[in-house]
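**Q** only geometry, no sequence info:
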């Protein structure tokens, strides 16, 4: 009896978004919410639940309508915490449901963005059985406008970069120090050279820094998964120096060797990533940033997929 009376009262609650007209008659491009907390399931390295933040909006072309129905959007997003993993098809269904839920607002378009960290367990470079967790910031951006569906994924990957110019300058200083030390000798043994190198090879060292690549790709609407691990792996393979998790001395030495074998300017990194992804992902766009240890500012570069016919 009490529940029945409560339902009756709720039915009679005022809704000014419907009963009042907008005082300023103009259409709005997007209206909705930002920063909604919710759990979602991602099929990547095993299906797992992650904490995501969602931004959701619909258009409001009906100039006389005072406001959209925020609660309808919230309830639709709340349905994403089911056992079903997020896929391109699922996101399209959600967008269509957002549009359908606002027909009284003459809505024709919807968009959503999901931001979360994808935790992936990574093995050490050489130490058997050693591994650790690494977080990769991810953004999924989906839009449905007049029936046209567009979905893109963005991943941010940290790596190490060693400056080629700094390496060349460092080698020159070591070379000059070696010549100064042995210029008066006609012959020296390999053991003598090795001993000198152990003491003086780091007389000058090139500067390295933590760097990041922010890569955005278009996802096919019919793709069975989001393909996030493949995207991350493609970037890390291209730069060859991804930051490490758990390490022993042997892993640290192996990482130093990787840096020495993969000297790169910010331009080199951007080109390597773009080349590594082209042909495997649709319209890859790359933004790299080297957090300089020499300067108080960063070095940055951008690329676009110039091979795309529909750029």
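**A** Happy to help now that I have it. Remember, predicted model here, so these are calculated numbers, not experimental data.

**Q** From here on, just use CA atoms for contacts and neighbour counts.
**A** Fine.

**Q** mind listing what's buried in stretch 158-178?
**A** Applying a neighbour-count criterion of 16 or more other CA atoms under 10 Å, the buried positions in stretch 158-178 are 158-164, 166-167, 170-171, 173-174, 178.

**Q** Present the residues you listed as TSV; the columns should include distance to residue 5.
**A** As requested, the buried residues of stretch 158-178 are exported to TSV (distance: CA to CA, whole Å):
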residue	distance to residue 5
158	58
159	61
160	65
161	67
162	71
163	73
164	76
166	77
167	78
170	82
171	84
173	87
174	87
178	93
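
**Q** Second structure follows, compare the two:
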């Protein structure tokens, strides 16, 4: 089955309807790493199969994921749509407690130059501000990003985990092509304000963790997740929350069986059916999982199917917060400071 192409935003960026999140390939957030050569092979097979929208960030590794992706796309740069991010810094010690968010113009430029070098490319297709700096007006940050577009170093601009207010303010400075946020059957809080704002402005939506950090892939028991895996800290995977969430999962399994697909494919298809402007980026380090994810594009959900899924997995039905440390991923709830008068 061919992978459809869709447009993200009206500025001209066309990507595969499903992307590939590359973070776990060289970032030990999910435990031990796989051999680099194996991950390069996975990326190239993904591109050959039509999944050409690749997602990385300078903070993954840190830095090593961009190096990996850069190696993987050598000789096939013209076939891929490359997205990376800036804005989260980690000290040389590597301790997450020392993480910081930066959006000042000097850092924006330095981060972009460094990413271009690591990726071994002349330009970045989609450049995201990974997290909004709550000490720098969004207009200042996006103004610096706009200069990168004007210089040809970046083609399109994006935001990640941004509030509806910041999306509007950023879009007024330079068109925002896409906003990346966590969106899945068990994380739906963006539907109230952020999704409507993006659609009003014509901005594409790129959901990360569309499989609920693997929950819908079948990893429903916390003990199955190995040591060093950050999911052990996620409230949704713990104690009573997990037990309640497993009940919903079992109901979704029954719906998936009727559709002759896996629960993971059902969950991913649900995200993909949220609109032509929605392009999820499931990540994996296994070819078998990638092929399963890709096959979800062939799962057709009718209005009745979507209503059936909604009846068992409506907003707020899953228990537990999506992260234990709100600094890491929920900064979209807050806005950057206003410009000085």
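**A** Alright, I've got the coordinates. Note that this is a predicted model, so its numbers are computed, not measured.

**Q** Overlay the chains and give the TM-score.
**A** Once superposed, chain against chain, the TM-score is 0.24 (TM-score structural alignment, normalised by the length of structure 1); 120 aligned residues with a CA RMSD of 6.2 Å.

**Q** Name the member of the buried residues of stretch 158-178 of structure 1 with the shortest distance to residue 208 of structure 1.
**A** Ranked by distance to residue 208 of structure 1 (CA to CA), these are led by residue 162 at 4.2 Å.

**Q** my guess is that closest one contacts residue 260, does it?
**A** Yes. Judged on CA atoms under 8 Å, residue 162 of structure 1 makes contact with residue 260 at a distance of 7.4 Å.

**Q** ok, back up a step: among the buried residues of stretch 158-178 of structure 1, which one lies nearest to residue 135 of structure 1?
**A** Using CA to CA, the buried residues of stretch 158-178 of structure 1 come closest to residue 135 of structure 1 at residue 158, 9.6 Å.

**Q** what about residue 287 of structure 2, neighbour count?
**A** As a burial measure, residue 287 of structure 2 scores 16 neighbours (other CA atoms under 10 Å).

**Q** what's the nearest residue to it if we skip its chain neighbours?
**A** Among residues not flanking residue 287 of structure 2 along the chain, residue 42 sits closest, at 6.2 Å (CA to CA, 6 or more residues apart in numbering).

**Q** Look up how far residue 68 of structure 2 lies from the one you found.
**A** According to CA to CA, to the nearest Å, residue 42 of structure 2 and residue 68 of structure 2 sit 11 Å apart.

**Q** Which element, helix or strand, includes residue 115 of structure 2?
**A** helix 105-119 (DSSP states H and E).

**Q** which strands and helices sit next to that helix?
**A** Here helix 105-119 of structure 2 touches helix 64-72, strand 81-86, helix 138-150, going by 3 or more CA pairs under 8 Å, 6 or more residues apart in numbering; DSSP states H and E.

**Q** next helix or strand past the second one?
**A** Okay, so that is strand 81-86 of structure 2. Following strand 81-86 of structure 2 toward the C-terminus (DSSP H and E): strand 88-89.

**Q** Just after that next one, pick out the following helix or strand.
**A** Using DSSP H and E, the helix or strand that directly follows strand 88-89 of structure 2 along the chain is strand 100-101.

**Q** right, and the helices and strands packed on helix 105-119 of structure 2 - which one's nearest residue 128 of structure 2?
**A** Taking those one by one with CA to CA, strand 81-86 is closest: 4.5 Å.

**Q** Report the buried residues of the closest one.
**A** Buried residues in strand 81-86 of structure 2, counted by 16+ other CA under 10 Å: 81-86.
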